[in-house]
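Only the shape, not the letters, is given here:
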């Protein structure tokens, strides 16, 4: 039976970053991916925003890894020629009643180590973006946008150059203990088994299912499954904005915000549609949501032309907290946390997972290879 040191389940941006970190630290790594291409799930169905770290409680993994990962990400993209732009973001209060929310966001960001935030009056914000309507804003110059596909291609290239291997169309089917390691079984058209010392579960939407397919892993250590679908609409024509514009957050997400792709095209989203437990994944965009989008957008861009939105795409976020509950932190759990040798579980890796991917990878690698660092 073939043997590798580490099996990484999932070839999204986090799984690829983990594989890169471990391979560069000298581990023999195999990446298992259910689909026929890397990054075809959560990693390719988001806003591609580089977050500064405004929204997460101080001391949380999300706060720490977002702030650390953001600068790592900008530096890595510059080194590898991945397109990225530090365009900045305005978080806007659309009414005076929302101004205290900006105070909360600013205080939380500063407590997490975001040192470059600036409060703006309505006039100052509108001077930056004349099409904007607001009662005040918070300016985050460290926010940006990134080519997520280019990033994933670079991470995979680094991992493979360091000896990692990728198996596409190889869904994780289960694992059983074997001595001091595991035997991993795959499904797909060409199933196989291989022995490994470590399994890293970076399966995003399927993370709980993967964990429960590991022999002897305690169900009590697997968090509940919640999924929130977010729709995106694109703008026909050019938007009169050069920066990202976010309203104050809503339950389950950050509100219908305006982001720009690297070509300058505007898109709006995501909204939040909580999916019923066990519901099949459906990425169709409901055109009937357009009216709601238009109403939300006109709160901060009253000049949105009628009929200018068109359905774009949707994504589904792997949440571990449900409607009305406080947003849960990332879960990165190794043997010290759950008691099972040779396993690192990642649960609830939603936003800011893209921004934090390099820092998340080191968090995992440190549990497997002491003092492992990425180049």
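Everything's here; your move. Note that the coordinates shown come from a computational prediction; the quantities given were computed from them, not determined experimentally. Numbering: from 1, shown residues only.

C-alpha only now, for contacts and for neighbours.
Fine.

Quick one: residues contacting residue 335.
Taking CA atoms under 8 Å, 6 or more residues apart in numbering, we find residue 335 in contact with 341, 342, 343, 344.

Please disregard the earlier target; I meant residue 95.
Residue 95 sits next to 134, 135 when contact means CA under 8 Å, 6+ apart.

Same check on residue 74?
Per CA under 8 Å, 6+ apart, neighbours of residue 74: residue 84.

any idea which helix or strand comes after whatever helix or strand residue 149 lives in?
For residue 149, the host element (DSSP states H and E) is helix 148-161. Counting by DSSP H and E, the next helix or strand C-terminal to helix 148-161 is strand 165-167.

Off-centre distance for that following strand?
Centre-to-centre, strand 165-167 and its host chain are 22 Å apart (CA atoms, centre = their mean, to the nearest Å).

would you list every one of the strands in the stretch 1-150 of the chain?
Assignment of strands within the stretch 1-150 of the chain using DSSP state E, counting those that start in this stretch yields the ranges 3-9, 29-32, 49-50, 84-85, 89-93, 118-121, 136-140, 144-146.

and residue 333, which of these is closest to it?
Closest of the strands of the stretch 1-150 of the chain to residue 333 is strand 3-9, at 14.4 Å (criterion: CA to CA).

Let me see the residues that make contact with the closest one.
Residues outside strand 3-9 that contact it (CA under 8 Å, 6+ apart) are 15, 18-19, 27-33, 172, 194-203.

out of the contacts of residue 335, who's nearest residue 334?
residue 344 (4.3 Å).

residue ranges for the strands of the stretch 201-350 of the chain, please.
Using DSSP E, counting those that start in this stretch, strands in the stretch 201-350 of the chain cover 226-235, 244-247, 257-260, 266-269, 273-274, 309-319, 331-333, 343-347.

who does the fifth one touch, helix- and strand-wise?
Helices and strands touching strand 273-274, as assessed by 3 or more CA pairs under 8 Å, 6 or more residues apart in numbering; DSSP states H and E, comprise strand 226-235.

The strand it packs on to strand 309-319, inter-axis angle?
160 degrees (axes from the mean of the first three to the mean of the last three CA atoms, to 10 degrees).

What segments of the stretch 201-350 of the chain are helices?
207-212, 290-298, 335-338 (DSSP state H, counting those that start in this stretch).

Pasting the second one now:
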């Protein structure tokens, strides 16, 4: 006899955990499946751990709405659970006179997105806050921060299980068939099984396209194409040069090679962006150091190239082309016409910040 479950969420990164948590807190029966032996082993553990404010994104887009809502949910959650975090703030810097007008543009866009706490700073005002900073002007975002994403995901998992949900690891989904009333899933691992789900939510991140293509009976024209973009990081030895995060001007597909620091005060640069890399390419090539140093000296001129050390890399699931801005895709039955299935494509930054809001949003689609 085939077991049946009301909701199956596949993928235990920060978004899958948040979606599963939201569903179980809404009173649903939830099973969370993960192919690896641990949660958050891919995109969720290879990023900057930044809490974004919601500045850059197209007004009205899912990225804008879910980032702003996600930040509003995330800070109280971290405080309530005692999860380590720091609201350190961020400076977006104009490093040439030509870039200065863009600061006002991003301040105006932020207001459209519901972010009203940004402050334009002159060169002197920015350097009073960060003496080593070189810029023509800057935009201060006081609500940007960093946090311990691993403990956050562990807390989400605890919420899921405490509310009666179940997470199963080492449980790859081998095949899916759309059936009347839901989906039928063949699950591999040490104890293979077949289950039926009334609702199936694809939160597989880097694997979202491949996972959707496994669905027998799901229309191919509603499956997004995913390309992998690698972002590398270099650590800065010695004392951290800045108290705040420092971001150069963004492009359509990247926020530039920026400066962040972890909760221990270790400074780092990254990520950069390299398009169309293979899955699992996490190499940080030592020869990239010069490009990182060159980019960072635009706002940190005292940085020495020998102070940079190759660290780690992450992959982002891109559903657009190089140079193209793309929104999140969270497609429910009203988009693709298949009852009970929700597909999440292109969940990159600000997915970590947005995760609690994404959980709310997906639960609302039910």
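Sure, I can see it. This structure is a prediction, so every number in the text was calculated from the model and none was measured.

Could I get the TM-score for this pair?
Scored against TM-score structural alignment, normalised by the length of the second structure, the superposed chains reach a TM-score of 0.98; 365 aligned residues with a CA RMSD of 1.1 Å.

about what we covered before: I'd like the strands of the stretch 1-150 of the first structure written out as TSV, with distance to residue 362 of the first structure and mean neighbour count added.
Below are those laid out as TSV (distance: least, CA to CA, whole Å; neighbours: other CA atoms under 10 Å):
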stretch	distance to residue 362 of the first structure	mean neighbour count
strand 3-9	14	22
strand 29-32	15	26
strand 49-50	18	27
strand 84-85	22	20
strand 89-93	27	25
strand 118-121	31	15
strand 136-140	26	24
strand 144-146	20	24
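
Would you convert those into a markdown table that also reports distance to residue 275 of the first structure?
Formatted as a markdown table, the strands of the stretch 1-150 of the first structure follow (distance: least, CA to CA, whole Å):
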| stretch | distance to residue 275 of the first structure |
| --- | --- |
| strand 3-9 | 24 |
| strand 29-32 | 27 |
| strand 49-50 | 24 |
| strand 84-85 | 32 |
| strand 89-93 | 27 |
| strand 118-121 | 36 |
| strand 136-140 | 32 |
| strand 144-146 | 28 |
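
Quick one, which of these gets closest to residue 178 of the first structure.
Of all the strands of the stretch 1-150 of the first structure, strand 3-9 comes closest under CA to CA, at 11.9 Å.

post-alignment, the closest one versus the second structure, mean distance?
Here the mean offset of strand 3-9 of the first structure against the second structure after fitting is 0.9 Å, by mean CA distance after the TM-score superposition for the first structure.

any idea of the angle that strand forms with strand 343-347?
Using the same axes, to 10 degrees: strand 3-9 of the first structure against strand 343-347 is 10 degrees.

What's the end-to-end length of stretch 193-213 of the second structure?
From its first residue to its last, stretch 193-213 of the second structure covers 20 Å (CA to CA, to the nearest Å).

for that stretch, the distance to its chain's centre please.
So, by CA atoms, centre = their mean, the centroid of stretch 193-213 of the second structure is 19 Å from its chain's centroid.

Now the longest helix anywhere in the second structure: buried residues?
Assignment by DSSP state H gives helix 62-81 as the longest helix of the second structure. For helix 62-81 of the second structure, a neighbour-count test (16 or more other CA atoms under 10 Å) marks 62-75, 78 as buried.

And stretch 181-189 of the first structure, by the same measure?
In stretch 181-189 of the first structure, counting by 16+ other CA under 10 Å, buried: 181, 182, 183, 184, 185, 186.

gap between the first one and residue 343 of the first structure?
It stands for residue 181 of the first structure. Residue 181 of the first structure is 10 Å from residue 343 of the first structure, where distance means CA to CA.

can you list residues touching both of these two?
Going by CA under 8 Å, 6+ apart, residues that sit against residue 181 of the first structure and also against residue 343 are residue 198.

related to what we said a few turns ago, buried among the contacts of strand 3-9 of the first structure? Need that as a selection in PyMOL.
Buried members of the contacts of strand 3-9 of the first structure, defined by 16+ other CA under 10 Å, are picked up in PyMOL with:
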select buried, resi 15+18+19+27+28+29+30+31+32+33+172+194+195+196+197+198+199+200+201+202+203
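
Now do the same contact list for residue 116 of the second structure.
Per CA under 8 Å, 6+ apart, neighbours of residue 116 of the second structure: residue 110.

hmm, 10 Å instead?
Residue 116 of the second structure makes contacts with 53, 55, 107, 108, 109, 110, 141, as judged by CA atoms under 10 Å, 6 or more residues apart in numbering.

Out of the residues you listed, the closest to residue 88 of the second structure would be?
Each of the contacts of residue 116 of the second structure was checked against residue 88 of the second structure using CA to CA; the closest is residue 141, at 9.3 Å.

Once you drop chain neighbours, what's closest to residue 99 of the second structure?
residue 249 (7.7 Å; CA to CA, 6 or more residues apart in numbering).

What separation do you get for that neighbour and residue 255 of the second structure?
Taking CA to CA, one finds residue 249 of the second structure at 7 Å from residue 255 of the second structure.

intersection of neighbour lists for those two?
residue 92.

hang on, residue 365 of the first structure is in a helix, isn't it?
Yes - Residue 365 of the first structure: assigned to a helix according to DSSP: H, G, I helix; E, B strand; the rest coil.

Quick one: closest of the helices of the stretch 201-350 of the first structure to residue 117 of the first structure.
Closest of those to residue 117 of the first structure is helix 290-298, at 23.6 Å (criterion: CA to CA).

What helices and strands are in contact with the closest one?
Judged by 3 or more CA pairs under 10 Å, 6 or more residues apart in numbering; DSSP states H and E, helix 290-298 of the first structure is in contact with strand 226-235, strand 244-247, strand 257-260, strand 266-269, strand 309-319.

can you list contacts of that helix?
By CA under 10 Å, 6+ apart, the residues outside helix 290-298 of the first structure that reach it are 94, 132-133, 231-233, 245-247, 255-258, 268-271, 301-311.
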